[in-house]
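Mind folding the following:
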Amino acid sequence: MAITAAMVKELRETTGAGMMDAKKALTENDGNMDAAVDWLRTKGLAKAAKKSGRVAAEGLVAVAVKDGKGVAVEVNSETDFVAKNEEFQNMVRAIAKAALDVDSVEALKSATVNGKPVSEVLTDAIAKIGENMTLRRMVKVEAPLVVSYVHNAAADGMGKIGVLVGMEGGNEDIGRQIAMHVAATSPASLGQGDLDPALVDREKQVLTEQARESGKPEAVIEKMIEGRMKKFFEEVTLTGQKFVINPDVTVAEAAQEQGATITGFARVAVGEGIEKKEEDFAAEVAKTLGGA
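Predicted structure coming up:
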């Protein structure tokens, strides 16, 4: 597969690796971006395996909580200017409240807001405001106590990141602190047993290759992998992470001190996982200019 300048640029931005290292990683892995990231990590050349720089969609995440149910709803717009529009904000808030009574995005599109289906409310807003809008997703958390938090709030109950935390026991204060922690650290799962097996396998493969690069005996390598996987679980699971407010304890321990057990959480960030249109345009320009 031909390795383009755009591909090298994307890998460099994703990992922080140097240009030649990024190009070699792509060449060694036939242009496979994920495999190239792992190759760089194995060689100790990747500073971070993050793609947050590729996220571009605008809009808002709104949260709503009622009677042990919490929802976070993402509605996208084309520009951040629209996300600051009071009429758009009121619509998103109303959609979030309607989401408390349904269990999926499709059901939410049929739910009514002010006597109209949400899908029609969106269509009317598109015609009036003049920008395309999308009801992208909703997540729900149910527990005896559900606490919400919005980071970078644009208005009451909505902003760029919405978090829900479900607990048994405890109180609003510890729930909000944990929700703020979730907003800051973006854990992959509640606990080790909830992690995606594919993610665990991939991490273990990378750590195994890293350990073998050391040239140490197999028995030592096994111990190295075991220790590094333990650290990995502590870093990516909510209950295992060090509590940002008090790093001397884990999040689970902090909750326990307040008589709480965390039963679930959700974190929704605007535009998460949506690639920038500008990157496609940049690739086209590079190709036109003969740089790819």
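
from here on, contacts and neighbour counts on C-alpha atoms
Noted.

Spell out, range by range, the strands that occur in this protein.
Shown for the chain, the strands assigned by DSSP state E span residues 58-66, 69-77, 112-113, 116-117, 133-142, 145-155, 158-169, 242-243, 246-250, 260-269.

count of residues packed around Ile225?
Residues near Ile225, counting by other CA atoms under 10 Å, number 20.

And it, how close does it get to Glu10?
Ile225 is 30 Å from Glu10, where distance means CA to CA, to the nearest Å.

returning to what we had before: need the strands of the chain in a markdown table with distance to Gln205, can you?
A markdown table is the format used below for the strands of the chain (distance: least, CA to CA, whole Å):
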| stretch | distance to Gln205 |
| --- | --- |
| strand 58-66 | 35 |
| strand 69-77 | 34 |
| strand 112-113 | 49 |
| strand 116-117 | 48 |
| strand 133-142 | 31 |
| strand 145-155 | 35 |
| strand 158-169 | 31 |
| strand 242-243 | 25 |
| strand 246-250 | 27 |
| strand 260-269 | 27 |
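
Out of the ones you listed, which gets nearest to Glu279?
For those, proximity to Glu279 was assessed by CA to CA; strand 58-66 is nearest, at 15.9 Å.

what residues does that closest one touch?
Contacts with strand 58-66, where a contact means CA atoms under 8 Å, 6 or more residues apart in numbering, come from 70-80, 82-83, 89, 92-93, 96-97, 100, 146-150, 157-164, 268-271.

Now, of these, which are buried?
Among the contacts of strand 58-66, those buried by neighbour count (16 or more other CA atoms under 10 Å) are 70-78, 82-83, 89, 92-93, 96-97, 100, 146-150, 157-164, 268-271.

Unless I'm misreading it, Ala286 sits right up against Ala5, doesn't it?
Yes: the pair Ala286 / Ala5 is scored as a contact, 7.2 Å apart, by CA atoms under 8 Å.

Which of those two has more residues huddled nearby?
Ala5 (18 against 15).

Next one: the more buried one from Met229, what distance?
Taken as CA to CA, the span from Ala5 to Met229 is 35 Å.

Could you do Leu108 as well?
Taking CA to CA as the measure, Leu108 falls 40 Å from Met229.

Here is the second sequence; please produce its structure so I can put it next to the first one:
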Amino acid sequence: MNISATMVKELREKTGAGMMDCKAALTETAGDVEQAIDWLRKKGLSKAAKKAGRVAAEGLVGIASDGPRAAVVEVNSETDFVARNEAFQTLVRTIAGVALANGGDRDATAAAGYPGKGHSVDDEVREAIATIGENMNFRRSAMLSVSAGVVGSYMHGSTADGLGKIGVLVALESTGKVEPLADVARKIAMHVAATNPVAVDASGIDPATIEREKAILLEKHQGKPANVQDKIAESGLKTYFKEVCLLEQPFVHDGSKTVAQVLKETEGQVGAPVKLTGFVRFALGEGVEKETSDFAAEVAAAAGTR
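Next up is the predicted model:
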């Protein structure tokens, strides 16, 4: 019997199993969807759909580098225990490599072929859900590259090579000596991990955010003359930019200098101009709404006392 793409799609939606597994199940059962579901269940491949609604805020951030470019990904799991699973670590490391080959685009990476398998990265994640037994999610990815220079990286809370809790990339454009440039890029990446800046400089901050900050400053000083309020707001915004703009922040490795001053000094070391063209910081689980539970209430409910 000819197994159509529509039949495979229908079975995938019902079970959450991988595309190739769905095709195999339909082939084995002569296209009978209900029997195919049972076939997948017997092989433990239909677990993914049941777990898809569970919150996945743990997992790993992974980094892959290749010369003047690097990619960072976040793959989530339900528990930190899974992050120590070798199979999960291999999954994240491999997805980072695929992201590097696909320009850091999340959707392109998810749809790309998983190395050594006849299916996509998304399908491999679904298979991992069935095998490992937890909900997982390839959440995001990004890439930085330079035409000349380096993309430095740093992984905080490292659990294995290129894997950890906070992954940072920093791109330094320069035709200067690579070795000292790479050292500075890594140190700035460590700085970004610690300070979590909003943008490289003020031009990179959303104008709406700046207006919101200005409104807060003006609200605090209502009743004062307009010209005084404007000066206070201007001064307050300068302070805000020093706090959130990477180039204006005091360097964590030497608080007497800003990151911009460190880059200026670096130009002398590498023998060429240096420009910080961008950075990416992925912190595991940031922005994911985690479930909270009242354990005592759950026990009481289970015992029938509430």
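
rewinding a little: to Ser186 of the first structure, which of the strands of the first structure lies closest?
Nearest to Ser186 of the first structure among these is strand 260-269; the distance by CA to CA comes to 7.0 Å.

tell me which strands and helices that closest one is in contact with?
strand 69-77, strand 133-142, strand 158-169, helix 251-257 (3 or more CA pairs under 8 Å, 6 or more residues apart in numbering; DSSP states H and E).

These into JSON lines, with extra columns for distance to Thr185 of the first structure?
Output for those, formatted as JSON lines (distance: least, CA to CA, whole Å):
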{"stretch": "strand 69-77", "distance to Thr185 of the first structure": "18"}
{"stretch": "strand 133-142", "distance to Thr185 of the first structure": "19"}
{"stretch": "strand 158-169", "distance to Thr185 of the first structure": "11"}
{"stretch": "helix 251-257", "distance to Thr185 of the first structure": "11"}
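
Of Leu108 and Met229 of the first structure, which one has the most company?
Leu108 (24 against 17).

OK, contacts around that one?
Taking CA under 8 Å, 6+ apart, we find Leu108 of the first structure in contact with Ile95, Ala98, Ala99, Val102, Val118.

got the end-to-end distance for stretch 237-251 of the second structure?
With CA to CA as the measure, stretch 237-251 of the second structure spans 20 Å from end to end.

Please tell me which residues of the first structure that stretch aligns onto.
Using TM-score structural alignment, stretch 237-251 of the second structure corresponds to residues 229-243 of the first structure.

Now do the matching stretch: distance to the chain's middle.
16 Å (CA atoms, centre = their mean, to the nearest Å).

try stretch 154-167 of the first structure
Mean C-alpha position of stretch 154-167 of the first structure versus that of the full chain (CA atoms, centre = their mean) differs by 14 Å.

again with stretch 22-41 of the first structure
Chain-centre distance of stretch 22-41 of the first structure: 23 Å, with CA atoms, centre = their mean.

Next: stretch 197-209 of the first structure.
In terms of CA atoms, centre = their mean, the centre of stretch 197-209 of the first structure is found 20 Å from the chain centre.

buried stuff in it?
So stretch 197-209 of the first structure, judged by 16+ other CA under 10 Å, has buried residues Lys204, Val206, Leu207, Thr208, Glu209.

Just the closest of the residues you listed to Gln192 of the first structure, please.
Taking CA to CA as the measure, Gln192 of the first structure sits nearest to Lys204 out of those, at 13.8 Å.

What's the match for the closest one in the second structure?
Lys204 of the first structure maps onto Lys214 in the second structure, by TM-score structural alignment.

Give me the nearest residue to that match, chain neighbours excluded.
For Lys214 of the second structure, ignoring the flanking residues on the chain, the nearest one in space by CA to CA, 6 or more residues apart in numbering is Ala233 at 5.9 Å.

burial measure for the closest residue to Thr79 of the first structure other than its chain neighbours, as a count.
Closest residue in space to Thr79 of the first structure, ignoring its immediate chain neighbours: Glu58 at 5.5 Å, by CA to CA, 6+ apart. Glu58 of the first structure has 21 neighbours, counted by other CA under 10 Å.

now do Lys47 of the second structure
So Lys47 of the second structure, with other CA under 10 Å, has 23 neighbours.

quick one: the nearest residue to it once chain neighbours are set aside from Gly149 of the second structure, how far?
Leaving aside its sequence neighbours, Lys47 of the second structure sits nearest to Ala130 (CA to CA, 6+ apart; 5.1 Å). Distance, Ala130 of the second structure to Gly149 of the second structure, using CA to CA: 42 Å.

With Lys220 of the second structure instead?
For Lys220 of the second structure relative to Gly149 of the second structure (CA to CA), the value is 45 Å.

Of the two, give the one with the bigger neighbour count.
Neighbours of Lys220 of the second structure and Gly149, each counted by other CA under 10 Å, are more numerous for Gly149; the result is 24 against 12.

quick one: that one from Arg69 of the second structure, how far?
9 Å.

And for Asp201 of the second structure?
Applying CA to CA, the value for Asp201 of the second structure to Arg69 of the second structure is 22 Å.

residues contacting the closest residue to Pro250 of the second structure other than its chain neighbours?
The shortest distance from Pro250 of the second structure to any non-neighbouring residue, by CA to CA, 6+ apart, is to Thr258 (4.3 Å). Neighbour list for Thr258 of the second structure: Leu247, Glu248, Gln249, Pro250, Phe251 [criterion: CA under 8 Å, 6+ apart].
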